[in-house]
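Engineer: coords below, sequence missing:
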């Protein structure tokens, strides 16, 4: 019986190689890669909350979440409770729901959850290792934060003389006038509000504000929004 099974497997492999045009070495490498991916995908880390159903190799729970991830997570909360684990691609992510679970993690024990999740694409495009956004928690982060806070205070982000309060008032008036141009008609002000906030930052850092219809500024805004 065992000999017949081995012969059948050998014959099937030979047929696959003939049809696909692969060599035996290439076929074995593909098989090893597939089984290794499955082993990594289904490996469960210790001390993690339960996994919901629907986890598949490589993709994890991404396909199960579909086009409405928040709704799917709410459904899983009703089934698995306020704390559960999702496999997002090749990484495990712990999902917190409800006031008690979030407060316990972010308020009662902030030192354990202060760092951010490392991301390759974020590191490449936003230069996280040499900046603040998304940088891992530690002495380097705290040093950069103190430096940034000192610089921003020198630029006017403070209370009292030399603050940016006048710039904020001026920009608020510009935003009000921009909205008034709609003559009471419904209008999406998301872009205009983003420009107003950006102008406050620009007035601090480069001493200049940009018009709401400035094409160069619009292109820069779109480019930044595309990678965030």
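Structural biologist: Done, it's in. If you're wondering where the values come from, they're calculated on a predicted model, not measured in any experiment.
Engineer: contacts, neighbours, all on C-alpha from now
Structural biologist: Fine.
Engineer: go through stretch 105-124 and flag the buried ones.
Structural biologist: Buried residues in stretch 105-124, counted by 16 or more other C-alpha atoms under 10 Å: residue 123.
Engineer: show residues contacting it.
Structural biologist: 128-129, 134-137 (C-alpha atoms under 8 Å, 6 or more residues apart in numbering).
Engineer: residue 172: neighbour count?
Structural biologist: 16 (other C-alpha atoms under 10 Å).
Engineer: which ones are touching it?
Structural biologist: residue 196.
Engineer: can you tell me how far it sits from residue 200?
Structural biologist: Applying C-alpha to C-alpha, to the nearest Å, the value for residue 172 to residue 200 is 10 Å.
Engineer: putting a second one here so we can go through both:
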């Protein structure tokens, strides 16, 4: 009787729908059979993937939190499927360091996503595949960034003066916008300020905060990843084409773009078109991550007013009121540095790195990982590991200070925000220097007041970086007039006449 009713029910379904139902049932059965019959002993475990979509629907709006939750069930190495593509997720310092440091070359690839091939005309350092050409491109880029930031004294002073001038302009803009007790969203001003520092380094000039072209390119940095391969790359390439014909052989580079063109002439194995692509990467990645970090730093200052006061007291005690903080003050401002490291740890504003891919068949923690497997690196899991950090969900800068009040350098090295290994961010030291100077100058000059009509919850939007949702803040100038710059931009122009030369070991040096 039951079989007859089932037959009658099936006979009432139109032939086309019956065929589709049969096909879907067959696909599901084949998919399940593959999962059950294939050898799984050496594959990473993971949640059941649904036909066609895999585990994509499980990731939610905060994948880094989903990854950490799944790691509690399946371990620090587990496997997902996004559509039909297998993806291995690494959590925790042991798994991540084991892959990126101990097997750096094996995990240094990038997935062959079509979108990655479009970035900067397929010549991107950040998104490009691991190859001999890529290693040369990275070596030249790293030496150039180091030369203009933390290398020789002259370019380092030049960077500092660019940043001091931009920080002064930023303070004036924020305070002016808060006149009459007004509350304002500082995010766009922070984006333009950081972009101006990078513009000065890369192209030798800054832009007005009201410049229409510059604002169109960088004023909405949450869209940077979507416009990188069009508008911004075109902007940089235009400057490159202007410079290429004008730069005389042997002339002293005035900025990073000049330096890259000169290096390419010394190293013709790097195609000329890789120069604008590399500068685009350096500019774009820096302005996006740094402006996001500064937004988090300011939110922490209003969220934790006692921390704000303690930072201001330390800066006033060390720097005084007759000058602005400078790079030489950094060793004497341990609480400011502790605040920066705790902000990076707590926010983990780069929670998951750009996806990696394996370049060979390899293994990690006993699991076999085939060549060309997509790898997700969950940095957030390291920064919030309860076995590494006491009360990781509490914001506490003092965790980075030792019993004598000095920075605990062993502990700061545990913060994972700039990745590790072959793909470690080449601008890490440059970024830390900029964050220190911007933050110390802001707390030296301003009081930050939260809007009492807004919820202080730290909600965010997930992307390449975690961006805090907009909050309005009142910026009040502290007592006293803002000190003048130690040097004017005109007086440091002579620093740019120093010549950067390429050494055979791939290092840029500054000579008189």
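Structural biologist: Received the coordinates, thanks. Small disclaimer: the values here were computed from a predicted structure and weren't measured.
Engineer: list the TM-score for the superposed pair.
Structural biologist: Once superposed, chain against chain, the TM-score is 0.71 (TM-score structural alignment, normalised by the length of structure 1); 207 aligned residues with a C-alpha RMSD of 3.7 Å.
Engineer: circling back to that earlier point, and the contacts of stretch 105-124 of structure 1, which of them are buried?
Structural biologist: By neighbour count, with 16+ other C-alpha under 10 Å, these hold 128-129, 134-136 as buried.
Engineer: among these, which one lies nearest to residue 76 of structure 1?
Structural biologist: Closest approach between those and residue 76 of structure 1, by C-alpha to C-alpha: residue 134, at 27.8 Å.
Engineer: show me what that closest one lines up with in structure 2.
Structural biologist: Following TM-score structural alignment, the counterpart assigned to residue 134 of structure 1 within structure 2 is residue 127.
Engineer: so its match touches residue 120, yeah?
Structural biologist: No - Residue 127 of structure 2 is beyond contact range of residue 120, at 9.1 Å (criterion: C-alpha atoms under 8 Å).
Engineer: what about the helices in the stretch 51-200 of structure 2?
Structural biologist: 63-74, 92-100, 114-118, 132-147, 153-177, 187-203 (DSSP state H, counting those that start in this stretch).
Engineer: residue 70 of structure 1 -> structure 2?
Structural biologist: Using TM-score structural alignment, residue 70 of structure 1 pairs with residue 64 in structure 2.
Engineer: how close does that match get to residue 57 of structure 2?
Structural biologist: Distance, residue 64 of structure 2 to residue 57 of structure 2, by C-alpha to C-alpha: 14 Å.
Engineer: more neighbours: which of these two?
Structural biologist: Using other C-alpha under 10 Å as the criterion, residue 64 of structure 2 and residue 57 rank with residue 64 on top: 23 against 12.
Engineer: so the more buried one makes contact with residue 378?
Structural biologist: Yes - under the criterion of C-alpha under 8 Å, residue 64 of structure 2 makes contact with residue 378 at 6.1 Å.
Engineer: next one: residue 104 of structure 2 from residue 164 of structure 2, what distance?
Structural biologist: Look at residue 104 of structure 2 and residue 164 of structure 2: by C-alpha to C-alpha, they are 37 Å apart.
Engineer: try residue 240 of structure 2
Structural biologist: 27 Å.
Engineer: between those two, which has more neighbouring residues?
Structural biologist: Each of residue 240 of structure 2 and residue 164 has its neighbours counted (other C-alpha under 10 Å); residue 164 has more, 26 against 22.
Engineer: distance of the more buried one from residue 157 of structure 2?
Structural biologist: 10 Å.
Engineer: quick one on the thing from earlier: now the match of residue 134 of structure 1: closest residue in space that isn't a chain neighbour?
Structural biologist: residue 116 (5.7 Å; C-alpha to C-alpha, 6 or more residues apart in numbering).
Engineer: that neighbour -> structure 1?
Structural biologist: Using TM-score structural alignment, the partner of residue 116 of structure 2 in structure 1 is residue 122.
Engineer: which ones among the contacts of stretch 105-124 of structure 1 are found in strands?
Structural biologist: In strands, judged by DSSP state E, none of the contacts of stretch 105-124 of structure 1 are found.
Engineer: got those residues as JSON lines, with distance to residue 95 of structure 1 columns?
Structural biologist: As requested, the contacts of stretch 105-124 of structure 1 are exported to JSON lines (distance: C-alpha to C-alpha, whole Å):
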{"residue": "128", "distance to residue 95 of structure 1": "24"}
{"residue": "129", "distance to residue 95 of structure 1": "26"}
{"residue": "134", "distance to residue 95 of structure 1": "19"}
{"residue": "135", "distance to residue 95 of structure 1": "21"}
{"residue": "136", "distance to residue 95 of structure 1": "20"}
{"residue": "137", "distance to residue 95 of structure 1": "20"}
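Engineer: and which of these is nearest to residue 207 of structure 1?
Structural biologist: Using C-alpha to C-alpha, residue 128 is the member of these that lies nearest residue 207 of structure 1, at 25.8 Å.
Engineer: contacts only, for that closest one.
Structural biologist: 122, 134-135.
Engineer: and if you look at residue 78 of structure 1?
Structural biologist: Contacts of residue 78 of structure 1 by C-alpha under 8 Å, 6+ apart: none found.
Engineer: try residue 256 of structure 2
Structural biologist: When contacts are counted by C-alpha under 8 Å, 6+ apart, residue 256 of structure 2 touches 144-145, 148, 201-203, 279.
Engineer: likewise residue 49 of structure 1?
Structural biologist: Contacts of residue 49 of structure 1 (C-alpha under 8 Å, 6+ apart): 83-85, 94.
Engineer: counterpart of it in structure 2?
Structural biologist: Using TM-score structural alignment, residue 49 of structure 1 sits opposite residue 44 in structure 2.
Engineer: three-state assignment of its match?
Structural biologist: Classification of residue 44 of structure 2 using DSSP: H, G, I helix; E, B strand; the rest coil returns coil.
Engineer: what about the nearest residue to it once chain neighbours are set aside, neighbour count?
Structural biologist: Spatially, and ignoring its direct neighbours in sequence, residue 44 of structure 2 is nearest to residue 78 (4.8 Å; C-alpha to C-alpha, 6+ apart). Burial measure for residue 78 of structure 2: 21 neighbouring residues, criterion other C-alpha under 10 Å.
Engineer: many thanks, have a good one.
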